[in-house]
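# just coords:
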């Protein structure tokens, strides 16, 4: 599966997600080196979405 070309910065993506999901906080997006998976798990649980749904959501942000 090809990776989408990222056209939006991480900061833009976070802002768009926070606008779309009012329950998200800046702390939900924090992760240290090697902890990206933990952050994605945290977002998945908070938004009640599977990891696949979360991936599709991030992909969708690139099409706006």
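Structure received. For clarity, every value in this text was computed on a predicted model and none was experimentally measured.

# use CA for all of it now, contacts and neighbours both
Noted.

# residues touching the most centrally placed residue in the chain, list them.
By Cα atoms, centre = their mean, the chain has its centre lying nearest to residue 58, at 5.4 Å. Contacts for residue 58 (Cα atoms under 8 Å, 6 or more residues apart in numbering) come out as residue 13.

# That one and residue 29, how far apart?
13 Å (Cα to Cα, to the nearest Å).

# this is the comparison structure:
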């Protein structure tokens, strides 16, 4: 999915992102605000992912949203 669309729909999508990545707080999801780089950084911080792992997780999850 195009990240411009994700940013526009972030309020609807952040609930499903919270279900997928439960360690992200509501405040962190608000800070991410649909920004892929911020989301990758938070996933790296919370889950210990590499940058490539985080990008792949995000791309795979949001591909069909």
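Received, thanks. Every value quoted in this text rests on a predicted model; they were computed, and no experiment measured them.

# mind checking how far the helix or strand where the residue nearest to the centre of structure 1 lies is from the chain centre?
Using DSSP states H and E, residue 58 of structure 1 sits in helix 51-61. The chain centroid and the centroid of helix 51-61 of structure 1 are separated by 7 Å, computed with Cα atoms, centre = their mean, to the nearest Å.

# If you count neighbours, what's buried in that helix?
Across helix 51-61 of structure 1, burial judged by 16 or more other Cα atoms under 10 Å covers 54, 58, 61.

# need those in JSON lines with distance to residue 39 of structure 1, can you?
Below are the buried residues of helix 51-61 of structure 1 laid out as JSON lines (distance: Cα to Cα, whole Å):
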{"residue": "54", "distance to residue 39 of structure 1": "12"}
{"residue": "58", "distance to residue 39 of structure 1": "13"}
{"residue": "61", "distance to residue 39 of structure 1": "18"}
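
# Trace the residue nearest to the centre of structure 1 over to structure 2, please.
Counting by TM-score structural alignment, residue 58 of structure 1 corresponds to residue 58 in structure 2.
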